[in-house]
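S.K.: With the input below, show me the fold.
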Amino acid sequence: MTVTTRLAAAALLLLSLAGCEGMSRGQQRALSGGAIGAAGGAALGALTGGSALTGALLGGAGGAAIGAITR
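M.R.: Model prediction:
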């Protein structure tokens, strides 16, 4: 990975985090739950021989729902 690629990835990460500043606590939980669920679903889908995309969609939806309803 080149230095330029690493700097671009770091800048993208920082910009994406800045977008969460004005969110309520519940919105932040739903977003982080969806992201964690999507990553886990994609990994499980790929590891079990299924579709990583389907796993990501289902995991993301479930994670967002759980994140939104928890306190």
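S.K.: For the rest of this, base every contact and every neighbour count on C-alpha atoms.
M.R.: Noted.
S.K.: which residues sit in contact with residue 33?
M.R.: 60, 63-68 (C-alpha atoms under 8 Å, 6 or more residues apart in numbering).
S.K.: would you list those residues in TSV and tack on secondary structure?
M.R.: Shown next, in TSV, are the contacts of residue 33 (DSSP: H, G, I helix; E, B strand; the rest coil):
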residue	secondary structure
60	helix
63	helix
64	helix
65	helix
66	helix
67	helix
68	helix
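S.K.: this one next, for a side-by-side:
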Amino acid sequence: MRTKFTFTALFAATLAVSGCVMSDLERAGVGAVAGGVTAAAVGGTVATGVVAGAAIGALCDEVTRICR
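M.R.: You can find the predicted model right below:
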């Protein structure tokens, strides 16, 4: 249950801030920061949060229309 909450919080935080930048690289950077902060806040592994956040940020505009 905690892992599902962590992933959901990470995804929501990344989507919220990744729409403010233009390129995939910028979105990956914002996603990495959001992922690391979210993972630290919920007691998860920061490195995993950074990697997941970067991946979600970079792929956000291909998967959803929220980041465009």
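S.K.: TM-score for these two?
M.R.: Overlay of the two chains. TM-score (TM-score structural alignment, normalised by the length of structure 2): 0.57; 43 aligned residues with a C-alpha RMSD of 1.5 Å.
S.K.: Structure 2: matching residues for the host helix or strand of residue 13 of structure 1?
M.R.: Using DSSP states H and E, residue 13 of structure 1 sits within helix 3-18. On structure 2, no counterpart of helix 3-18 of structure 1 exists by TM-score structural alignment.
S.K.: now swap in stretch 31-51 of structure 1 and tell me
M.R.: Under TM-score structural alignment, the match for stretch 31-51 of structure 1 is residues 25-45.
S.K.: got the buried residues for that stretch?
M.R.: 26-39, 44 (16 or more other C-alpha atoms under 10 Å).
S.K.: now the helices: where do they sit in structure 2?
M.R.: In structure 2, the helices defined using DSSP state H lie at 2-18, 24-41, 46-63.
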